[in-house]
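Asks: For reference, the sequence and a predicted model appear below.
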Amino acid sequence: MIKGRDLSDLSENDDASYIFELIVSHFNENYLNGKSRHRIQQLWQRPDRLATVELYTLGKCLEKFSDENLAWLKGTIKRIRNEPEKAHGFFTEILYYGFFGLYKSKILPAQKKQPGYDFSVLYPNNTSQLISVKNIDISDYHKQTNARCVRLRRLWINHLKSKRSNLELHISSTTPLTENDFDTIEKTIKHLGATPSSANVKGIQIHTRPIFHSVYDLAPTHTSDIVFVQCPSPDSEKNRYKNRLKDAVANIKKHSNPDNSVSRIIFLRTHVSADYEHISEYAKNITEDPNHGIDAIIFYQPSYVRDHLNNSLLNHLFKIEVSHKLAHQMNGSDWFKVTPPIGAASVNQSNTIIEGGDYSITPSDFIFQEGDIYQLAKKDVDGSLYNYDMGSPAPGIRKHAVFFVNGGYRTFELKSSPKSDNLLII
């Protein structure tokens, strides 16, 4: 969907329309508008700013593919369409090629069905690199816990409707939440009143409080709500990143021969919940021990964040562990350059800050936050109605304006505000 989408401020080159047409030419408009709801189809059919930013990033990466690599790109796009459960990994390969470049040398996609690695580089000094691209997406625990939170929010909204109330629900636990915990929480909130309250049930803190709605009154025609849930992830969640890295090391070693002129590199795109502190020492040990035969590990963690002015932007975290062999091998023969098309590159993980609560948050914590706030528009001195407080004050929270027009209430929302800040293809 190009028509009706805001393409402003994506680049200084004013190339957004061309980039979106490029996506159409590669993926086919009928497929993009299809009903199967694959990742890129979801983005294409969403008009919000986050979807636009993700699609523009993908399009800029597609732009980098030259004629000699179009066959590889077409094959990868075909796999994205035919294997949707693996699509994020294929998108990660396209992103790697689009982000990374060299001043003198070319990054070449591997031959079809080449096991062990996805790209290679031949340097002017006749040394080379083999690059294995891996993607670690959201875990089963996070998926299942998020699904329970969605169900919990539906229950909370129905509870508020029955009480004719508007309240925030905050749930915090010092241990990972289980299915039994959610059953307990649901039973507890069914007995909560219509006024702010606090409860501690089996070590789980449950608080309700009024919704802060600035200068605008909450609309009587809608139920406004916010649900926030926070808990640590289980140890299995933390360890799975090490295990996947271990598997990636074994795979590239299995399918490539050790050679002093060849370096083996792993590019690992991780979910936003990955805590680099849990991986860093393990990664350093791999690159520092010659027996592992891995010369560099590049961690890439994208996240959609807010700055101090509450503006949204992509944060591209890059952490790199490199062996002495790789530094000696390249020896100025060439230099890598990393250029994400939009957003900011960083060497620091984005921080999670929760306002209005005493929360100690780590990157690996599970966090769910969703809410809809319906605000009644104000009347100006000339009788006109206005509401300048629409949009998204925090991830997952959306403010809507309700106007009383011609004897009835009408609701407006900003199409630019995404329902979730989760990334689908980046």
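Replies: Looks like it came in fine.
Asks: going forward, measure contacts between C-alpha atoms and count neighbours the same way
Replies: Noted.
Asks: Going by residue numbers, what spans are helices in the stretch 1-150 of the chain?
Replies: Under the criterion DSSP state H, counting those that start in this stretch, the stretch 1-150 of the chain contains helices at 16-27, 29-32, 39-44, 49-63, 70-82, 87-99, 140-163.
Asks: here comes the other one, which I'd like you to weigh against the first:
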Amino acid sequence: MNALSVIDDLKRRFPNEPEYIQAVEEVLTSIEDVYNENPEFERYNLIERLCIPDRIFAFRVSWVDDKGKVHNNMGYRVQHNNAIGPYKGGIRFHSSVNLSILKFLAFEQTFKNSLTTLAMGGAKGGSDFSPRGKSDMEVMRFCQAFIQELWRQIGPDTDVPAGDIGVGGREVGYMFGEYKKMAREFTGTFTGKGYEFGGSLIRPEATGYGNVYFLLEMLKTRGLSIEGKRVAISGSGNVATYTAEKLLSLGAKVVSMSDSDGSIYVPDGLSQEQLDYIFKLKNIYRGRIREFAEEYECQYFEGERPWQHVACDIAMPSATQNEIDGDDARALIANGCIAVSEGANMPSTPDAIREFQKARILYAPGKAANAGGVSVSGLEMAQNSQKLSWSAEEVDRKLQDIMTEIHKQCVKYGTEEDGYINYVRGANVAGFMKVARAMMAQGVL
């Protein structure tokens, strides 16, 4: 395989899909040598089969607002690869959603799920519908209309969706209820459900907690502790807030959080009281982070992520894709950052990743560091299949074991001659080899 040739061909066939091409390029350039050591892969044109999704569903979603007006949005489900298990991946409701973003997310999900050691393939779905500013009834009607189009394509052994940006417990509950009605079955077809009807304990916390567990393993490779470290976080949803919660419990200082409107900076670190305020502000009142700045009179950077403005030891981007560019990376390094662990999917641009690796700081890509969420989704699937509920302690212990194992795989495949651990290469090679071997064993499909 010539990675650049494959990428050029994909650019020609799928123009105007920059996020998808970016994700493919990052993986292909890091696995090229390993791929070419296995000539049987090329004989079966495995790389092209792995890059192109198995199937894509696109559909119109019509729904009625509280005033009786009919609205139309686009809905999608990208089923990328099911070589190692049923399709698995979140649903995103956000105005920015398009096919390129969902293809990149489904591609990334395939490798992330492979790293978890659980039997899950990769998928992603969503709509350009935004729940922001909508009433509960409007969100319910949209979710029901969305599932009325999608329900035939999903199922506990076929495709198991979950939440993502704009899709939390409320939205998952509405979609699960409509699926249950349409399919006339009560199965573990969605994860991230309410605990009362099949959800798993610590699922809301899982991505944030898992990211911290992975970070701790990285710090151990350099004999470092998390205690007292200044940590800058972007975002203020579940991933960001539960990352902050776990960090505070371990003695770290969380100096920044954000939303799409701007960022706060608290040089001495958030107190537990202040974090509790953010939890209520975002999860109960659906407020904005600027309200925290007004309440506690801290610095607020309107319309900006924190990276250019904060002094920190560790950065944990937990908002969205491509939020850290090369200039942001250089600013972070200049301000003393020694580690970056990604809570979001592909939040660093290729230029930013090059800067982190050139500086030889610890850098963990999202497909490894934020795999805790889908890992606990996989554990939720296991509980549903057995009609059991595990304790929070048991789920958390399994999550820690999974994140430790993912780190071991990254070290195994990513350690360079000088001892530097290239976590990008490690995660990509480890995830790729498992999927590739499964695809080869199952023939050309």
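Replies: Perfect, I can see it now. Everything numeric here is computed off the predicted structure, so don't read it as measured data.
Asks: tm score of chain vs chain?
Replies: For this chain pair, the superposition-based TM-score is 0.27 by TM-score structural alignment, normalised by the length of the first structure; 190 aligned residues with a CA RMSD of 7.0 Å.
Asks: ok, back up a step: so can I have CSV of the helices of the stretch 1-150 of the first structure showing distance to residue 130 of the first structure and mean neighbour count?
Replies: As requested, the helices of the stretch 1-150 of the first structure are exported to CSV (distance: least, CA to CA, whole Å; neighbours: other CA atoms under 10 Å):
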stretch, distance to residue 130 of the first structure, mean neighbour count
helix 16-27, 27, 17
helix 29-32, 33, 15
helix 39-44, 29, 21
helix 49-63, 20, 22
helix 70-82, 17, 16
helix 87-99, 13, 20
helix 140-163, 31, 16
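Asks: Out of these, which gets nearest to residue 280 of the first structure?
Replies: Distance to residue 280 of the first structure, taken as CA to CA, is lowest for helix 87-99 among the helices of the stretch 1-150 of the first structure, at 20.9 Å.
Asks: Any idea which of the helices of the stretch 1-150 of the first structure gets closest to residue 299 of the first structure?
Replies: helix 87-99 (11.4 Å).
Asks: Which elements pack onto that closest one?
Replies: Judged by 3 or more CA pairs under 8 Å, 6 or more residues apart in numbering; DSSP states H and E, the packing partners of helix 87-99 of the first structure are helix 49-63, helix 70-82, strand 128-136.
Asks: what about residue 120 of the first structure, neighbour count?
Replies: For residue 120 of the first structure, the count of nearby residues is 21 (other CA atoms under 10 Å).
Asks: Tell me how far the residue nearest to it when sequence neighbours are not counted lies from residue 107 of the first structure.
Replies: Leaving aside its chain neighbours, residue 120 of the first structure sits nearest to residue 130 (4.5 Å; criterion: CA to CA, 6 or more residues apart in numbering). Separation of residue 130 of the first structure from residue 107 of the first structure (CA to CA, to the nearest Å) stands at 10 Å.
Asks: Looking at those two, which is more packed in?
Replies: Neighbours were counted for residue 130 of the first structure and for residue 107 using other CA under 10 Å; residue 130 has more, 23 against 18.
Asks: Check the gap between that one and residue 287 of the first structure for me.
Replies: From residue 130 of the first structure to residue 287 of the first structure the distance is 15 Å (CA to CA).
Asks: same check, this time on residue 324 of the first structure
Replies: For residue 324 of the first structure relative to residue 287 of the first structure (CA to CA), the value is 9 Å.
Asks: That concludes my questions; thank you for your assistance.
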